[in-house]
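Visitor: Got a predicted structure here, sequence first:
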Amino acid sequence: MMNSHAHPCGRGAGMTTEGRTFFGHPRGLATLFGTEMWERFSWYGLRAILATFLAASPAHQGLGMSEQTAQAVVGVYGALIYLVALPGGWIADRILGARRSVFWGGFVIMCGHISMAVPVSSGAFVWLGLLLIIAGTGLLKPNISVMVGKLYPEDDDGRRDAGFSLFYLGINLGAFFAPLVVGWLARDDRWHLGFGAAAVGMALGLLQYVLGRRHLRGVGDRPGMPLTPRERGRVIRLVSVVTAAVASALGAWAATGALTLDRFTVVVTVVILAVPVGYFAYILFGSHDLTEDERSRMKAYIWLFVAAAIFWMVYDLAPSKLLFFAQNDTDLTLFGVRIQPATTQSFNPLFIMIFVPVFAALWVRLGTRVSTPQKFAFALVMVGLSFVVMAAAASLAETGKVSVWWLVLVYLVQVFGELSLSPVGLSVTTKLAPRAFKGQMLGIWFIAVSVGDAVGGQTGRLSQVMSEPAYYLLLAAMAIVAGLALFLFTRRLRAMMSEHHVPAEPPIR
C-alpha cells in the first residue's frame, strides 16, 4: 500500500458530523470498504469454482463441458465483467448517480448468485445468473471506487491515497477468504451450496451498504450530468434498437442450427477485440484537433495497451487453466492439510497483501530511474517465467501428480509481475490520454483486461493440438518476447510519452 501521513480527525467534506472515523478516515469509507469486500468475496468465490463446475459431468452435478469450452466461457465471462464497466459508469453519471448504481448493482449481483444456487440440472439458471452478475458488476464496480474518492476534499490527496489503500485491502481480503470458504462448501459436488455462499456474501455487503448509507453524507446521490428529456428519449430508442438487433441476430443464428457455445464465445471475443481497435482508430483518425504531442503519446499508449492485454491473457488463466491443473494434476496437500482445488485461488491475493508495501517502497526508492515501459516489460517477463514453471510442472505431471508448491511458486512469480504493471496502469492511462478524452480513457485500461481475458479463454483450444508443456511454453514465449521487445524500445517509448514520472497506485481488480 502507498505510504501516506494521515491527518488528525476533523471536519471536512466527507466527514461525519458525529466525528467518528475509520482508522482516521471518513466513516463512509468503512461502509464502502465492507461493501466492496463482500462483493469481491462473491466475485472471487464464484470464480474459484466456476470452471470446474462447468466441466464437471452431469453425474457430478456439473454442466458436462469440455475443459476447453469451460475455459472459453470463463474467459468471456471475465472479459464482459470488465467491458461493462464503461456503460456502468455512464449510467451512474447520466441517470442513477453513483449511490443508487452501487445499490442496484449489488442487488442484481445477489440475484445472479441466487439464480446459480438453484439446485436444478438445467443450465438456464446458470446462464441467467452469469448474465445478472455481469450486469450488476458493471453498475457497482466502477462507481464504488468513484465514491471512495469523493469522500475527501479535492485538495486532500494524501489522505485520499491512504483511503484507497485501505479500500484495496478490503478487495484482497474478500479475494483471499472467498476461495477458502466457497471451495470448502462446494466440495463433493455441492456446487450450488458454494454459489449460495457467494449470494450470502453479496447480501451482507448490501446490508452493510444500506445500514451505513448515512455515513456517506450525500456522496453520489445524484448523477453528475443528468440526461435531458430529449437525450433520455434518444437513449431509450438506441438501446431498444441495439437490443432488438442483437436478439434478432442470435435468433437467426440459432435457427440455422449453427449456434454453439464454442462459436458464441469466439464471436464475443472478436467483438471485444474490435472495441479497442475501433476506439483507438476513432481517436487517432477522427477530427479531434489532437496536438502532435498528444498523437505521439497515444501511439505509445497503444503499445502499452497491447503489452497489458498479453499480460492479462496469461495472468487471468488462474481461474480456468491453472484451476484444472490443480484439480487434475496436483497433490492438494499443504503443510499436511488436504485442501480443495479452489483454495489455490487464494494464493494470489495472499501474496498481493504481503508484497504491495514492498513494491510500493521499491518504486519510491527507484523513482524515475525505472520507466513505465520497463515496469511493463518486467511484468511480461515475470508472467512468462511463471508459465515456464508451469511447463516444468506439467511435464512432471505426465508421470503422476505434482506437489501443490509448484502452483505456489507460479502465483508468487505472477504477483511480482502484477505489482509491476497493475499499479501504474490507470496512472499512465490518465497521463497519456488526449485532453479531449481524459474521462473516457480511464475505461480503456479495463478493456485491456477484457481483451486479455477473452483471448486467454480461447487459447485453451491449443491443448487439442499440442501437449500441456508445449501449451505453457508457447504462452510463456509470447509474454517473454513481448517483454524483451518493450525493454529494447524503452528509450523510444519514453520519448514518445515524454515520460518523467508516473506515480504508482495500489492495484485494483
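Guide: Thanks, I have the structure now.
Visitor: only C-alpha atoms for contact and neighbour calcs from this point on.
Guide: OK.
Visitor: those strands in the stretch 351-500 of the chain, which residues are they?
Guide: 402-403 (DSSP state E, counting those that start in this stretch).
Visitor: State the next helix or strand along the chain beyond whatever helix or strand Ala178 lives in.
Guide: Using DSSP states H and E, Ala178 maps to helix 157-185. Scanning forward in sequence from helix 157-185 by DSSP H and E, the next helix or strand is helix 191-211.
Visitor: Show me which residues of that next one are buried.
Guide: 191-209 (16 or more other CA atoms under 10 Å).
Visitor: again with stretch 230-245
Guide: Applying 16+ other CA under 10 Å to stretch 230-245 flags no residue as buried.
Visitor: to the chain's geometric centre, what's the distance from it?
Guide: Mean C-alpha position of stretch 230-245 versus that of the full chain (CA atoms, centre = their mean, to the nearest Å) differs by 28 Å.
Visitor: cool, and stretch 275-290?
Guide: That offset, for stretch 275-290, works out to 25 Å (CA atoms, centre = their mean).
Visitor: Was I right to think Ile133 contacts Val108?
Guide: Yes. With contact defined as CA atoms under 8 Å, Ile133 counts as touching Val108 (6.6 Å).
Visitor: From the neighbour counts alone, determine which of these two ranks first.
Guide: Ile133 (26 against 23; other CA atoms under 10 Å).
Visitor: I'd like the distance from the helix or strand hosting that one to the chain centre, please.
Guide: Taking DSSP H and E as the criterion, Ile133 maps to helix 124-150. Between the centre of helix 124-150 and the centre of its chain there are 11 Å (CA atoms, centre = their mean).
Visitor: want to compare, so here's the second one:
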Amino acid sequence: MALDHTEGNGPLPRQIPYIIANEAAERFSFYGMRNILTPFLISTLLLFVPMEDRTGEAKHVFHTFVIGAYFTPLLGGFLADRFFGKYKTIFWLSLFYVLGHACLAVFEDNLNGFYFGLFLIALGAGGIKPLVSAFVGDQFDKTNKNRAKVVYDAFYWCINFGSFFASLLMPLLLKNYGPSVAFGVPGILMAFAVLIFWLGRNKYVHVPPAPPNPDSLTRVARTALLARQPGQGRPGLAVAVLGVVGAVVSLLMSYSWGFVIGACTALVLLLAFGGIGTGMQLERARGKHSDEAVEGVRAVLRVLIVFALVTPFWSLFDQKASTWIVQANAMTSPVLNVFGWEFQVLPAQMQALNPLLVMLLIPFNNLAIFPLLRAIGIEPTALRRMTTGIALSGAAWLVIGWIQLSMDGGTPMSILWQLAPYALLTMAEVLVSATGLEFAYSQAPASMKGSIMAFWTLAVTVGNLWVLIVNASVKNDAVMGHIENSGLSPIAFQMFFFAGFALVTAIVFALYAMRYKMVDNYRGGNGGKPAQVAQ
C-alpha cells in the first residue's frame, strides 16, 4: 500500500530538543577524543614501539577501539529491550562514558590506564548509541511519523555540529595544551550531555521493556532449526552448526589473529550462518508460533542482509581517521589566509571537513537534490540513497588512491588535495548513515527496536573488522609479494582494494534493493499493525 503523505503530519514532540542537545554534546565528546586518538598514539603513548611499526600499531588500536564502540550496542540494546528500558539504560551507561573520559585525561602516560578509559568509552558510547536513535523514534507515532525524517536529519545535523567543532579544536588543544586538557574537555562535554538528558526525563515517551515473548526472534529461530519434517533432513540446522564450528575455530585462532579479530569473526559467522539456516527452515516454525511472529523473523532476516551489505562502506569511512590522517602527515600543509587570519591546517583537522559538509549537504539534498529527482520521476527511497552512497564511498577511495600514487611517484601533494575525497565520502555518509538510522527504526518490529538498531551499529564493527583483516593480511609474505609485483606501494594497493570492495558491493546492494519490500513499523495511534509501503 502506498504511503499516504496527507497523514502523519502532526505536531513535533516538545521533548525532542532535549535529545538533540544531548546528542550534539555527546558527539562532541566522542569525536573530540576519537579524532586525536591516532595522532596521540603515534606521537606520545606508543613511543616504545619501533618507528617503522608505530603507525600500523596506532591504526590497529584505533580500529580495535571503534570495533568495541560499535560492538557493545548489542549489550545496550539487550538491556533496554529486556530489562530497564531505553531511558534508564542510556542514563546509567552514560555515567561509565564520563568515567572513561576521566581516565584518558588522568592516565595520559599510563598505557593500561589509558586503555581502560578507552574500554569504558567503548562501553558507554556503544551501549547508548542505538538506544538514543531508537529513543528519538519512540517519541513519534502514526499521527506525526512524517516529522520523524526531519528530526532524524536534524539529529544527524547536530551530531555533525558537535563533531565539526571537536575536529577543529581538539587537535589545537592537543598541540598547545597537552593530552590531559585535550582529553579532559570532551569529558566535561559528556557530563553536560548527561545533565541535559536528565532534565528532560519527565517529558519523554517511555516505551517499557518488552515482556518475555514466546514468539521472540531467538525462539522462532530455534524452533525452525530443530523442527523435523517427515522424509526431509534439516539442511538449515547443518548450515547453522557449520557457523558454530567456524566460530569455535575463529576463537581458537585468536592466539595468532588477535582476540578482537577472532571474537568478532566468530560472532559474524554465528549470525551469518545462523541467519541463513533459519531462513532455509523458517516455514517449519508455523503452527508452534503465530504467522505474524514467523513473518516478523523473516522481516528481520531481510533487514540483516541490508545491514551486512553496508559493512564495506564503514570499512572505508572510518579510515578517514586513521589511513587518511597517516597520508595527510606526509603531505605539505600551506599557510592559509582567511580574512587576515593566517593559519596552517593540522592533518587531524582535515576531519572537520566531514561534519562541515554534512551540515551543508543534508539541507542541500532535502531542498534541492531530492525535489529535483522527484520532479523528473525518480523517488529517492532509502535503499536507493544507500546504494548511491556506497558507490560514492568507492569513488572517494579511487581519488585518495590516485593522490597516494602521485606521492609515491615523488610528487609533493598539498593537504588540500584531500578536499575532493572528503566531499565524496561525506555525501556517501549522508546517503548511507543518516538514511540508515531512519531505515533501521522503520523496519524493526516493535519488540526489537533497540536490538535491531544495535545490529545496525554492528555493521560498523564488521566494517572495521575488514580493516584489521586486510592490515593483517598485508603482513603475509605471499600477499606482500603480490603487491610488489603490482608495482603499487602497500598503502596504495590497500586504497584501491577498498575502492573496488565498495563498488562491487554497491552493485550487489542495488540488486538486492530491487527485491526488498519496505514496511512501516512506527507505533500505531490506534493499535494498527505495521503496513507495507511503496519502495
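Guide: Happy to help now that I have it. Bear in mind the structure is a predicted one, so any value in this text is a computation, not a measurement.
Visitor: rewinding a little: buried sites along the helix holding Ala178 of the first structure?
Guide: For helix 157-185 of the first structure, by 16+ other CA under 10 Å, it's 159-185.
Visitor: what do you get for stretch 120-139 of the first structure?
Guide: Quick answer for stretch 120-139 of the first structure (16+ other CA under 10 Å): 125-126, 128-139.
Visitor: for stretch 336-346 of the first structure, same thing?
Guide: Buried residues in stretch 336-346 of the first structure, counted by 16+ other CA under 10 Å: 339-346.
Visitor: Just the terminal-to-terminal distance for that stretch.
Guide: 17 Å (CA to CA, to the nearest Å).
Visitor: Could you do stretch 91-102 of the first structure as well?
Guide: Using CA to CA, the two ends of stretch 91-102 of the first structure sit 11 Å apart.
Visitor: Relative to the second structure, which residues correspond to that stretch?
Guide: Residues 79-90 of the second structure are matched to stretch 91-102 of the first structure when aligned by TM-score structural alignment.
Visitor: can you pull out the helices in the stretch 301-450 of the first structure?
Guide: Using DSSP state H, counting those that start in this stretch, the helices of the stretch 301-450 of the first structure run over 323-329, 347-366, 372-397, 405-432, 438-458.
Visitor: and the fourth one, what does it pack onto?
Guide: Contacts defined by 3 or more CA pairs under 8 Å, 6 or more residues apart in numbering; DSSP states H and E place helix 405-432 of the first structure against helix 292-315, helix 347-366, helix 372-397, helix 438-458.
Visitor: Could you provide these in JSON lines, with additional columns for distance to Ala6 of the first structure and mean neighbour count?
Guide: Formatted as JSON lines, those follow (distance: least, CA to CA, whole Å; neighbours: other CA atoms under 10 Å):
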{"stretch": "helix 292-315", "distance to Ala6 of the first structure": "33", "mean neighbour count": "22"}
{"stretch": "helix 347-366", "distance to Ala6 of the first structure": "16", "mean neighbour count": "17"}
{"stretch": "helix 372-397", "distance to Ala6 of the first structure": "28", "mean neighbour count": "24"}
{"stretch": "helix 438-458", "distance to Ala6 of the first structure": "27", "mean neighbour count": "24"}
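Visitor: out of those, nearest to Gly88 of the first structure?
Guide: Distance to Gly88 of the first structure, taken as CA to CA, is lowest for helix 438-458 among these, at 10.4 Å.
Visitor: Can you state the mean residue-to-residue distance of the helix holding Ala178 of the first structure versus the second structure?
Guide: Superposed on the second structure, helix 157-185 of the first structure shows a mean distance to its aligned partners of 2.1 Å (mean CA distance after the TM-score superposition for the first structure).
Visitor: Run the angle between that helix and helix 191-211 for me.
Guide: Interaxial angle of helix 157-185 of the first structure relative to helix 191-211 (axes from the mean of the first three to the mean of the last three CA atoms, to 10 degrees): 150 degrees.
Visitor: list the helices and strands helix 157-185 of the first structure packs on?
Guide: By 3+ CA pairs under 8 Å, 6+ apart, helix 157-185 of the first structure packs against helix 28-55, helix 124-150, helix 191-211, helix 347-366.
Visitor: mind listing what the residue nearest in space to the middle of the second structure touches?
Guide: Centrality entry for the second structure: nearest residue to the mean C-alpha point is Val460, 4.0 Å, by CA atoms, centre = their mean. Shown in contact with Val460 of the second structure (CA atoms under 8 Å, 6 or more residues apart in numbering): 67, 70, 311, 314-315.
Visitor: and if we set it to 7 Å?
Guide: 70, 311, 314 (CA atoms under 7 Å, 6 or more residues apart in numbering).
Visitor: Next one: the counterpart of it in the first structure from Val120 of the first structure, what distance?
Guide: Aligned counterpart of Val460 of the second structure in the first structure: Val449 (TM-score structural alignment). Distance of Val449 of the first structure to Val120 of the first structure, computed by CA to CA: 33 Å.
Visitor: same check, this time on Gly34 of the first structure
Guide: 32 Å.
Visitor: picking up where we left off before, reformat the helices and strands packed on helix 405-432 of the first structure as a markdown table; add distance to Leu86 of the first structure.
Guide: Shown next, in a markdown table, are these (distance: least, CA to CA, whole Å):
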| stretch | distance to Leu86 of the first structure |
| --- | --- |
| helix 292-315 | 17 |
| helix 347-366 | 25 |
| helix 372-397 | 24 |
| helix 438-458 | 6 |
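Visitor: what about the ones you listed, which gets the closest to Val465 of the first structure?
Guide: helix 438-458 (13.3 Å).
Visitor: what's the mean deviation for that closest one versus the second structure?
Guide: Looks like 2.8 Å for helix 438-458 of the first structure (mean CA distance after the TM-score superposition for the first structure).
Visitor: Next, the angle helix 405-432 makes with that helix.
Guide: Using the same axes, to 10 degrees: helix 438-458 of the first structure against helix 405-432 is 150 degrees.
Visitor: Now do helix 438-458 of the first structure and helix 124-150, the angle between them.
Guide: Computed by the same axes, to 10 degrees, the angle between helix 438-458 of the first structure and helix 124-150 is 150 degrees.
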